[in-house]
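Asker: how would this look folded up:
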Amino acid sequence: MNLDTPQLVAIAAALGWASGLRLYAVVFLTGLAGALGWVDLPAGLKVLEQPLLLWASGGMFALEFFADKIPGVDTVWDVVHTVVRIPAGAALAAGVFGSDEATWATAAALLGGTLAATSHIAKATTRAAANTLPEPFTNLGLSLFGDGAVPVMLWLSWAHPIALFVALGVALVVMVTLVWVFFRFLKALVARLAPRRQHVH
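Answerer: Below you'll find the predicted structure:
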């Protein structure tokens, strides 16, 4: 499969954005698709097809799937992975172009890292706000939505890159809005709880 520049950019964007939500799912599903011959991965991503990496990413994918369903645990998982998802998203995006196209790879890394940061912050903020609710269904629903959004966006980047750009544009607007709304909510919640803690002491 000969991939033109717009499609390579779409793949890089999808890998970066999705890494901010489900890094291990991205690594495993992309590597598996390449290993099974469903897609012809660019040279910089061929390493994802290696059996050892597939087993490792598959195991972490399963662990993250369950950790993301447990209120509180999901927030801790997100905090720990702040230092992992963003650089990994940048590296995956850069791998789409490889070392032979240094300029494009650098641009892709910046794009991937930015998108990974945006989706990660939106996810972490939204889930932290959802964990303040007394019922578990909102949290579970958000987690399942993330499980479904990642493979859909990855598929769109390969099959329908224009649709990917449209979907990504909508997702970014929604995510930025969610970060703004829920950050204000969490800030107000902390401000309300602080006087109570001081009063207790």
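Asker: alpha carbons only for contacts and neighbour counts from here, please
Answerer: OK.
Asker: helices or strands up against the helix ranked longest in the chain?
Answerer: The longest helix of the chain (DSSP state H) is helix 161-200. Other elements packing on helix 161-200 under the criterion 3 or more C-alpha pairs under 8 Å, 6 or more residues apart in numbering; DSSP states H and E are helix 5-35, helix 102-130, helix 137-159.
Asker: in CSV, list those along with distance to residue 89.
Answerer: Formatted as CSV, the helices and strands packed on helix 161-200 follow (distance: least, C-alpha to C-alpha, whole Å):
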stretch, distance to residue 89
helix 5-35, 4
helix 102-130, 5
helix 137-159, 13
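Asker: residue 76: which of these is closest?
Answerer: Residue 76 sits nearest to helix 102-130 of all the helices and strands packed on helix 161-200, at 9.3 Å, using C-alpha to C-alpha.
Asker: which positions within the closest one qualify as buried?
Answerer: By neighbour count on 16 or more other C-alpha atoms under 10 Å, the buried set for helix 102-130 is 104-130.
Asker: next up, for comparison:
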Amino acid sequence: MGIMEIIGVAGSVSLLAGWRLYLCIFATGLAMRLDALPLPEHLAALDVLASPWVMGAAALAAIAEFLADKVMWLDSIWDAAHTFVRPVGGALLALAIIDPADPATQVIAFLLGGGASFAAHAGKAQARGVVNASPEPVSNIAVSTAEDVATVGLLYLAYEFPLIAAGIAIVLLALTVWLLLLARRIIGRLFGQRKPPPPG
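Answerer: Next up is the predicted model:
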């Protein structure tokens, strides 16, 4: 596995952890236990994710996140509580993917992984805040379900096809930036409409 593929996998997993950290941990561990996810030898450090204890804890947390993420405003509270958890988790996942024999690369992976997770988390949190402000509660469930499906699908692609993992990471980063810009624009319009009319 080349350095670009490794960085691509690390970047993809880190970004996805910013959306669904516990689902990333559980899905990866489950796929490893079922031998459905043929990880390269280089990624043997991720074997800890297949531990029954780690998978059990991740499954419980993923279920709690799945339910909380479908409830209007509770999802924003959950996101706020995970502002520090997701970036650290994404950074640690990226750290596990990078070759431990290269400390300099690991430091870079840890910093970039944490940054990628935080960017994805920020984009998700802002976008969900906008969705929560809309009058239709079904939108919240639809967006959350789309995030669940996208996380599982993109996680599978990142590990199964490492050659396109870097492309996945770039697409996710572009989507995150787009969500941040869209959320800022919508929030600006909402607050702009609520300004009182000028006197006179």
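Asker: any idea what the TM-score is?
Answerer: The TM-score (TM-score structural alignment, normalised by the length of the second structure) is 0.87; 193 aligned residues with a C-alpha RMSD of 2.0 Å.
Asker: re earlier: ok, which of the helices and strands packed on helix 161-200 of the first structure comes nearest residue 190 of the first structure?
Answerer: The nearest among those, by C-alpha to C-alpha, is helix 102-130 at 11.3 Å.
Asker: the closest one vs the second structure - mean distance after superposition?
Answerer: Comparison of helix 102-130 of the first structure with the second structure after fitting gives an average deviation of 1.1 Å (mean C-alpha distance after the TM-score superposition for the first structure).
Asker: report all helices and strands that that helix contacts.
Answerer: helix 5-35, helix 73-80, helix 82-95, helix 137-159, helix 161-200.
Asker: tell me how many other residues crowd residue 135 of the second structure.
Answerer: By the criterion of other C-alpha atoms under 10 Å, residue 135 of the second structure has 8 neighbours.
Asker: for the alignment partner in the first structure of it, what are its contacts?
Answerer: In the first structure, residue 135 of the second structure lines up with residue 134, judged by TM-score structural alignment. The contact partners of residue 134 of the first structure, by C-alpha atoms under 8 Å, 6 or more residues apart in numbering, come to none.
Asker: any idea which element residue 134 of the first structure lies in?
Answerer: According to DSSP states H and E, residue 134 of the first structure maps onto no helix or strand at all.
Asker: how close does it get to residue 140 of the first structure?
Answerer: Going from residue 134 of the first structure to residue 140 of the first structure by C-alpha to C-alpha, to the nearest Å gives 13 Å.
Asker: how about residue 67 of the first structure?
Answerer: Counting by C-alpha to C-alpha, the gap from residue 67 of the first structure to residue 140 of the first structure is 11 Å.
Asker: same check, this time on residue 54 of the first structure
Answerer: 26 Å.
Asker: looking at the two, which is more packed in?
Answerer: Between residue 54 of the first structure and residue 140, counted using other C-alpha under 10 Å, residue 54 has the larger neighbour count: 22 against 17.
Asker: skipping its backbone neighbours, what lies nearest the more buried one in space?
Answerer: Spatial nearest neighbour of residue 54 of the first structure, excluding adjacent residues (C-alpha to C-alpha, 6 or more residues apart in numbering): residue 28 at 5.7 Å.
Asker: what's the match for that neighbour in the second structure?
Answerer: Residue 28 of the first structure maps onto residue 26 in the second structure, by TM-score structural alignment.
Asker: go ahead and confirm its match touches residue 49.
Answerer: Yes. With contact defined as C-alpha atoms under 8 Å, residue 26 of the second structure and residue 49 form a contacting pair (7.3 Å).
Asker: hey, what's in contact with both of those two?
Answerer: In contact with both residue 26 of the second structure and residue 49: residue 55, using C-alpha under 8 Å, 6+ apart.
Asker: quick one: the closest residue to residue 29 of the first structure other than its chain neighbours from residue 30 of the first structure, how far?
Answerer: Using C-alpha to C-alpha, 6+ apart and skipping the chain neighbours, the partner closest in space to residue 29 of the first structure is residue 151 (7.6 Å). Using C-alpha to C-alpha, residue 151 of the first structure is found at 9 Å from residue 30 of the first structure.
Asker: same deal with residue 98 of the first structure?
Answerer: Counting by C-alpha to C-alpha, the gap from residue 98 of the first structure to residue 30 of the first structure is 16 Å.
Asker: compare the two (neighbour count), which wins?
Answerer: residue 30 (23 against 19).
Asker: what's the burial count for the closest residue in space to that one that isn't next to it in sequence?
Answerer: Among residues not flanking residue 30 of the first structure along the chain, residue 48 sits closest, at 7.1 Å (C-alpha to C-alpha, 6+ apart). Number of residues near residue 48 of the first structure (other C-alpha under 10 Å) recorded here: 23.
Asker: now do residue 149 of the second structure
Answerer: Neighbour count of residue 149 of the second structure, defined by other C-alpha under 10 Å: 11.
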